[in-house]
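**Student:** sequence unknown, structure follows:
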């Protein structure tokens, strides 16, 4: 969540409409004589959308800076570490294509898409790859980070069903591997300290 906090501090706190729109902010609270009222945001981009162009940046610092002065409806900003995911993407402005959210649950999101060419879809969901699996028509697929905090993926031409599912088992396995690695490092360090103390005692 550190990235989201950085976006709040650098963009949301300054009222960056591009960022508010890509996060699908549907309403703003505005003061009025009769108290606060909710005003609809007509520029909110929805749960997912196809973009026309990719802007590659060198690193995360450039990625978050590029959120100033860009149009998230048309362009996705992508760190070069994910370049392999979009290397075959060809700029497209197929206005007939669409992607929409059909099912929303905390651990499962289902979308349907249709397009005449391969497209890149951006989702107004925070990118967090640990434990999340994505499939297209039931087959494993890959997603990547765009616009510093959002999910994105290449969607092939045609009609498709896209599912994001959170798999706790994968998350626990990853967490346990990290924990085991940390414990191993601690044991090695403890062993090294113990050996150093033992050698010093022998010298004395």
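**Tutor:** That came through fine. Because the structure is predicted, anything quoted here is derived from the model rather than measured. Numbers count the residues shown, from 1 in each chain.
**Student:** Please make it C-alpha for all contacts and neighbour counts, starting now.
**Tutor:** Noted.
**Student:** for the residue nearest the centre of the chain, what are its contacts?
**Tutor:** The residue lying closest to the centre of the chain (Cα atoms, centre = their mean) is residue 127, at 2.2 Å. Contacts for residue 127 (Cα atoms under 8 Å, 6 or more residues apart in numbering) come out as 144, 145, 149, 150, 151.
**Student:** quick one: it from residue 151, how far?
**Tutor:** Distance, residue 127 to residue 151, using Cα to Cα, to the nearest Å: 5 Å.
**Student:** Find residues that contact each of the two.
**Tutor:** In contact with both residue 127 and residue 151: 144, 145, using Cα under 8 Å, 6+ apart.
**Student:** now, which of the contacts of residue 127 lie within strands?
**Tutor:** 144, 145, 150, 151 (DSSP state E).
**Student:** Wait, a strand at residue 21?
**Tutor:** No. According to DSSP: H, G, I helix; E, B strand; the rest coil, residue 21 belongs to no strand; its state is helix.
**Student:** ok, it - how many residues close by?
**Tutor:** 20 (other Cα atoms under 10 Å).
**Student:** what's the answer for residue 49, then?
**Tutor:** 23.
**Student:** tell me the contacts of it?
**Tutor:** Per Cα under 8 Å, 6+ apart, neighbours of residue 49: 73, 98, 99, 100, 121, 122, 123.
**Student:** got another, please set it beside the one above:
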């Protein structure tokens, strides 16, 4: 029953502080835990507003993929892989503005490499043009 239990690997469970892990285990039901609403939903960003009365695991029924990052009230928090394929975060009691952002390091690296390659091509064109200008001889208008 997904409203009472979730599957976490040992690696994912190790991201949860021990005191919160025991609190989560003690009260697995979602009844009366609080509320959550979707603020924004875009391909590369999901924003949620949550108000919880006790520690909870907020599970977003969206695919987990490396490159997603989670922020709670502007502070990066551990993103958990829940039930093998979904994303989740641990919330302590209180008000939360949660933002899931997709920004894989491969995308950033690819952008930097593309920029470097474009710069190298531009530099090659400039050097080639300067060399060709240097070897051009002006034509003389005089005849012998």
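**Tutor:** Nice, I can see it. These figures come from a predicted structure and were not determined experimentally.
**Student:** Can you give me the TM-score here?
**Tutor:** Here the TM-score for the pair of chains, by TM-score structural alignment, normalised by the length of the second structure, is 0.64; 104 aligned residues with a Cα RMSD of 2.1 Å.
**Student:** If we only consider the contacts of residue 49 of the first structure, which is nearest to residue 2 of the first structure?
**Tutor:** Nearest to residue 2 of the first structure among the contacts of residue 49 of the first structure, counting by Cα to Cα, is residue 123 at 19.1 Å.
**Student:** Can you find the partner of the closest one in the second structure?
**Tutor:** In the second structure, residue 123 of the first structure lines up with residue 60, judged by TM-score structural alignment.
**Student:** Can you tell me how far that match is from residue 31 of the second structure?
**Tutor:** Using Cα to Cα, we find residue 60 of the second structure at a distance of 17 Å from residue 31 of the second structure.
**Student:** repeat for residue 13 of the second structure
**Tutor:** Taking Cα to Cα as the measure, residue 13 of the second structure falls 23 Å from residue 31 of the second structure.
**Student:** Neighbour count for the two, which is higher?
**Tutor:** Using other Cα under 10 Å, the more surrounded residue of residue 13 of the second structure and residue 31 is residue 13, with 15 against 10.
**Student:** Now do the helices in the second structure.
**Tutor:** 10-13, 18-26, 105-135 (DSSP state H).
**Student:** What span of the first structure is the shortest one aligned with?
**Tutor:** If I follow you right, that is helix 10-13 of the second structure. With TM-score structural alignment as the criterion, helix 10-13 of the second structure aligns to 80-83.
**Student:** chain center to that stretch: distance?
**Tutor:** Put simply, stretch 80-83 of the first structure sits 13 Å off its chain's centre (Cα atoms, centre = their mean, to the nearest Å).
**Student:** Stretch 66-73 of the second structure now?
**Tutor:** 5 Å.
**Student:** same thing with stretch 68-78 of the second structure?
**Tutor:** Centroid displacement of stretch 68-78 of the second structure relative to its chain, using Cα atoms, centre = their mean, is 9 Å.
**Student:** and what of stretch 94-114 of the second structure?
**Tutor:** How far stretch 94-114 of the second structure lies from its chain's middle: 3 Å, per Cα atoms, centre = their mean.
**Student:** Of all the residues in it, which ones are buried?
**Tutor:** The neighbour-count check on stretch 94-114 of the second structure (16 or more other Cα atoms under 10 Å) flags 95, 96, 97, 98, 99, 100, 101, 102 as buried.
**Student:** Touching, the third one and residue 72? I think so.
**Tutor:** Yes. Counting by Cα atoms under 8 Å, a contact exists between residue 97 of the second structure and residue 72, whose distance comes to 5.7 Å.
**Student:** and the buried residues of stretch 94-114 of the second structure, which two are the farthest apart?
**Tutor:** The distance between the two most remote of those (Cα to Cα) is 23.0 Å, for 95 and 102.
**Student:** To which residue of the second structure is residue 158 of the first structure aligned?
**Tutor:** In the second structure, residue 158 of the first structure lands on residue 94 (TM-score structural alignment).
**Student:** repeat for residue 137 of the first structure
**Tutor:** Aligned counterpart of residue 137 of the first structure in the second structure: residue 73 (TM-score structural alignment).
**Student:** related to what we said a few turns ago, how close does the residue nearest to the centre of the first structure sit to residue 144 of the first structure?
**Tutor:** Residue 127 of the first structure is 8 Å from residue 144 of the first structure, by Cα to Cα.
**Student:** shared neighbours of the two, which are they?
**Tutor:** residue 151.
**Student:** what's the burial count for residue 127 of the second structure?
**Tutor:** Other residues lying near residue 127 of the second structure total 12 when counted by other Cα under 10 Å.
**Student:** Over to residue 46 of the second structure?
**Tutor:** 18.
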